[in-house]
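Pasting the sequence and the predicted coordinates here, then a few questions.
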Amino acid sequence: MTPPPFDRELADVLETLRALRPLLATLDDIPARRELNAAEHRTVEELAAAYPVYKVAEEYAGHVPLLVMRPEESAGVLYYVHGGGTIVGSHLGGDVPNLLAWAGELNLTIVSPGYRLAPEHPYPAPVEDCYDGLLWTVEHVAGPLVVGGVSAGGGLAAGTTLLARDRGGPAIAGQLLLCPMLDDRNDSPSAIDLDGLGLWDRTANNVGWIAYLGDRRGTEDVPAYAAAARATDLAGLPPTFLDVGTAETFRDEVVAYASRLWRAGGDAELHVWPGGFHGADSLVPEAAISRAARAARLTWLRRLLGQ
């Protein structure tokens, strides 16, 4: 099959980005990728200086560190899980500036968990860390609660939301799943057709899932809380926003998840951005398609929160 083309503005910078972020091939590549990502990490003090309209602190839910950024008047909370394939990244990392560039308009308190990373801490450690952080959040921050995340963080957000449903709480107003990593089987047409292309391909995706699940990856012994696409019942979930690019590995699994939410009677809004590659809106923020993606999220959140 012929893969879809990249958006013109995105294609112009893709090769430069690939040189800076080479595709993962094996588990042995993880240390180098972590070193690369570490350059994007900020201290709490640096974040406080960069965003003076927030009261910035690092709190703890047991052993789980939480970045907490409170505006002067909070209208609710966005519990946001960072990306990184479950193997790299930090709650103090590069997701924060991009997140605040669009979510900052809503006067939401941002809480971001520093979950433990695979392969040192495979399933269920990362998603249980996210759930523990969620429990802390509802105890310490008032207002409607939206659970969200990007890439692996989107997958962990979906798993955390399923845990909250099945454990009887806490109540979640909505889930915001941005190009989420949902299916360990990694065998959709988009995963196959786009292998070797973009910034996160099928091969890299296998590295992330193997680190997270080990020998369970791709078998029938994978719980829905590890890979939300495995859930047999999607009823009773909160309103959901999903977005993904046409030119990325996760396209078909995200579209399938949205379709299954609708079939279960759920409220879901899906955006499939033509020519978008994985993480494009944060990496090429000035592209027209990136601006449209952020605007769509804001519109959904405003409607959800009654702003």
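On my side now, so go ahead. Residues are numbered from 1 along each chain as shown.

Please count neighbours and contacts with C-alpha atoms only from this point.
OK.

can you map out the strands along the stretch 101-250 of the chain?
Under the criterion DSSP state E, counting those that start in this stretch, strands of the stretch 101-250 of the chain are mapped to 109-113, 145-150, 174-178, 240-245.

In a markdown table: these, plus mean neighbour count and distance to Ala19.
Formatted as a markdown table, these follow (neighbours: other Cα atoms under 10 Å; distance: least, Cα to Cα, whole Å):
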| stretch | mean neighbour count | distance to Ala19 |
| --- | --- | --- |
| strand 109-113 | 28 | 29 |
| strand 145-150 | 26 | 22 |
| strand 174-178 | 27 | 24 |
| strand 240-245 | 24 | 21 |
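
among those, which is nearest Val96?
strand 109-113 (8.9 Å; Cα to Cα).

Can you get me the centre-to-centre distance for the closest one and its chain?
On the basis of Cα atoms, centre = their mean, to the nearest Å, strand 109-113 sits 13 Å off its chain's mean C-alpha point.

check contacts around the residue lying closest to Thr2 once chain neighbours are set aside.
Among residues not flanking Thr2 along the chain, Asp193 sits closest, at 7.0 Å (Cα to Cα, 6 or more residues apart in numbering). By Cα atoms under 8 Å, 6 or more residues apart in numbering, the residues touching Asp193 are Met1, Thr2, Pro3.

Need the strands of the stretch 101-250 of the chain in TSV (columns: distance to Val77).
Output for the strands of the stretch 101-250 of the chain, formatted as TSV (distance: least, Cα to Cα, whole Å):
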stretch	distance to Val77
strand 109-113	5
strand 145-150	5
strand 174-178	11
strand 240-245	16
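
With Ala164 as the reference, name the closest of those strands.
Ala164 lies closest, by Cα to Cα, to one member of the strands of the stretch 101-250 of the chain: strand 145-150, at 10.6 Å.

From the contact counts, what lies against the closest one?
In terms of contacts (3 or more Cα pairs under 8 Å, 6 or more residues apart in numbering; DSSP states H and E), strand 145-150 is packed against strand 77-81, helix 152-166, strand 174-178.

can you list contacts of stretch 7-17?
Counting by Cα under 8 Å, 6+ apart, Gly198, Leu199, Pro274, Gly275, Gly276, Phe277, Ala280, Val284, Ala287, Ala288 sit against stretch 7-17.

Determine which of the helices and strands packed on strand 145-150 approaches Ala57 most closely.
With Cα to Cα, the closest approach to Ala57 among these belongs to strand 77-81: 14.6 Å.

before we go on, here's another structure to hold up against the first:
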Amino acid sequence: MTGTNDVYPSTTPRPPFDPEIVPVLEVMREAMPPFTAENLPALRRALAEGLPGVEPTDLTVGGTVQVDERDVPGPDGNHDITLLILTPAGQHGPLPAIYHIHSGGMVVGDRRTQIEMLLPYVAEGLAVVVSVEYRLAPEHPDPAPVEDCYAGLVWTAKNAAKLGIDPGHLIIGGASAGGGLSAGTALLARDRAFPRLTHQILVCPMLDDRLRTPSSRMLDGEGMWDRNDNLFGWTALLGERRGGSDVSPYAAPARAEDLADLPRTYIDTGSAETFRDEALIYAQRLSQAGVSVDFHMWGGGTHGFDLMAAHTQLARASIAARDEFIRRALER
């Protein structure tokens, strides 16, 4: 049975936002309308157009990165999905791959969303990055998004030699919805016994459709991705099934009963964000299942603070910790 905002009242106190982040939050809340069916087309256009006066990211990084796009078979054989493939120019020998799944609450974003976070690893010749463009809800509800992500991962692994990828060194990762889809895709890869992943990087991941944790209730009209946005995103993905018993763990990985034999995991979250508790619980359960976990909770951080307030001390610390993990993962 689906829930409403009245079913899950905001009764939980939240930790304070980091003072450096507060001015940025105020600007972002004014600039970004809430996620609703009426606002969704405008939100998608705004994301596609980018910020006014900000030049699009140079994916070639001055010619050090080769950019390719491939349409590959989707999970049902009736549609293709597009992969953005970033390769170090003039690479020699197979490299680790980072399979990237973009953010956007399951309802916005594309294969280029937040890809700039991974460009340094390609430009430095450390990795090949493959970013998948999965179908979005509500037009394409579950299981379309996670099955698209898995189909792209399978194609990447099967074509590793052509892509200059080491098939034994595959890392999956993403932020927010991309983190949730990464976790779901990793579960699919484990349960379908292909491909074998070495690491998963779950940045403030969207894992639980039930909206029962204290952190999922504590933000109402403040921060980024509050309980109202979260309800919209999960309902877009799951419809009437949201919060009920008929939801797959591949769609909502917090529901997975068995977390054993998953890849080494990095999880981070802010202390003042909607996904705090589900990230914390997932990290704990992974560790209890025998998975090696690096978990970071950043005091005062709200959702996406590392991107929207990258100049702050808190964001710099979180980015540095994640970067250090990724570099170790690439070295293995």
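Now that the structure is in, tell me what you want to look at. Keep in mind that what you see is a predicted model, and the values were worked out from it rather than measured.

what's the TM between chain one and chain two?
The TM-score (TM-score structural alignment, normalised by the length of the first structure) is 0.93; 302 aligned residues with a Cα RMSD of 1.9 Å.

hang on, the earlier thing: tell me which entries of the contacts of stretch 7-17 of the first structure lie within helices.
Ala280, Ala288 (DSSP state H).

Who wins on neighbours among the contacts of Asp193 of the first structure?
Using other Cα atoms under 10 Å as the neighbour criterion, Pro3 leads the contacts of Asp193 of the first structure with 15 neighbours.

what lines up against that one once you look at the second structure?
Under the alignment defined by TM-score structural alignment, Pro3 of the first structure corresponds to Arg14 in the second structure.

if we can go back for a sec, using a markdown table, lay out the helices and strands packed on strand 145-150 of the first structure together with distance to Ala292 of the first structure.
Formatted as a markdown table, these follow (distance: least, Cα to Cα, whole Å):
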| stretch | distance to Ala292 of the first structure |
| --- | --- |
| strand 77-81 | 20 |
| helix 152-166 | 19 |
| strand 174-178 | 14 |
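
Mind checking those for the one nearest to Trp209 of the first structure?
Comparing these by Cα to Cα, helix 152-166 comes nearest, at 9.7 Å.

what's the mean gap between the closest one and the aligned bit of the second structure?
By mean Cα distance after the TM-score superposition for the first structure, the fitted helix 152-166 of the first structure averages 0.3 Å away from its aligned residues in the second structure.

how many degrees apart are that helix and strand 77-81 in direction?
120 degrees (axes from the mean of the first three to the mean of the last three Cα atoms, to 10 degrees).

okay, and helix 152-166 of the first structure goes to which residues in the second structure?
Aligned using TM-score structural alignment, helix 152-166 of the first structure spans residues 177-191 in the second structure.

Just the residues contacting the matching stretch, thanks.
100-106, 145-147, 149-150, 172-174, 195-197, 200-207, 249-253, 261-263.

So what does Met308 of the second structure match up with in the first structure?
Going residue by residue (TM-score structural alignment), Met308 of the second structure aligns to Leu283.

what about that match, neighbour count?
So Leu283 of the first structure, with other Cα under 10 Å, has 16 neighbours.

can you check Tyr54 of the first structure too?
21.

Does it touch Glu72 like I think?
Yes. Look at Tyr54 of the first structure against Glu72 with Cα atoms under 8 Å: they come within range, at 6.8 Å.

Show me the one of the helices and strands packed on strand 145-150 of the first structure that comes nearest Arg33 of the first structure.
helix 152-166 (15.1 Å).

Taking their axis directions, that closest one and strand 109-113 sit at what angle?
Using the same axes, to 10 degrees: helix 152-166 of the first structure against strand 109-113 is 100 degrees.

just the angle between helix 152-166 of the first structure and strand 145-150, please?
Using the same axes, to 10 degrees: helix 152-166 of the first structure against strand 145-150 is 150 degrees.

tell me the centre residue of the second structure?
Among the residues of the second structure, Gly178 comes closest to the average C-alpha position under Cα atoms, centre = their mean, at 2.1 Å.

picking that back up, let me know which of the strands of the stretch 101-250 of the first structure is the nearest to Pro65 of the first structure.
Closest among those, using Cα to Cα: strand 109-113, at 6.0 Å.

Show me what that closest one is packed against.
Packed against strand 109-113 of the first structure, as judged by 3+ Cα pairs under 8 Å, 6+ apart, are the following elements: strand 64-71, strand 77-81, helix 125-140.

same thing but 7 Å
Secondary-structure packing of strand 109-113 of the first structure (3 or more Cα pairs under 7 Å, 6 or more residues apart in numbering; DSSP states H and E): strand 64-71, strand 77-81.

what's the matching range in the second structure for it?
So strand 109-113 of the first structure sits over residues 128-132 in the second structure, by TM-score structural alignment.

Comparing that stretch with the first structure, how large is the average distance?
Mean for stretch 128-132 of the second structure is 0.6 Å (mean Cα distance after the TM-score superposition for the first structure).

tell me which of the contacts of stretch 7-17 of the first structure is nearest to Leu135 of the first structure?
Ala280 (31.3 Å).

Next up, the contacts around that closest one.
Contacts of Ala280 of the first structure were listed using Cα atoms under 7 Å, 6 or more residues apart in numbering, and they are Ser290.

hmm, 10 Å instead?
Leu10, Leu14, Cys179, Gly198, Leu199, Val244, Gly245, Glu248, Ala287, Ile289, Ser290, Ala293 (Cα atoms under 10 Å, 6 or more residues apart in numbering).

Over in the second structure, tell me which residue corresponds to the fifth one.
In other words, Leu199 of the first structure. Mapped onto the second structure by TM-score structural alignment, Leu199 of the first structure lines up with Met224.

pretty sure that match contacts Thr302?
Yes. Contact criterion Cα atoms under 10 Å: Met224 of the second structure and Thr302 qualify, at 6.6 Å.

hey, what's in contact with both of those two?
Leu25, Ala272, Glu273, Thr274.

contacting residues for the last one?
Residues near Thr274 of the second structure by Cα under 10 Å, 6+ apart: 14, 204-206, 211, 213-220, 223-227, 229-230, 302-303.

And it, what's its match in the first structure?
With TM-score structural alignment as the criterion, Thr274 of the second structure matches Thr249.

So its match versus Ala258 of the first structure, what's the distance?
16 Å (Cα to Cα, to the nearest Å).

Please point out which parts of the helix or strand containing Ile281 of the second structure sit buried.
Element membership for Ile281 of the second structure, per DSSP states H and E: helix 276-288. Going by neighbour count (16 or more other Cα atoms under 10 Å), the buried part of helix 276-288 of the second structure is Arg276, Asp277, Glu278, Ala279, Leu280, Tyr282, Ala283, Arg285, Leu286, Ser287.

Nothing else from me, thank you.
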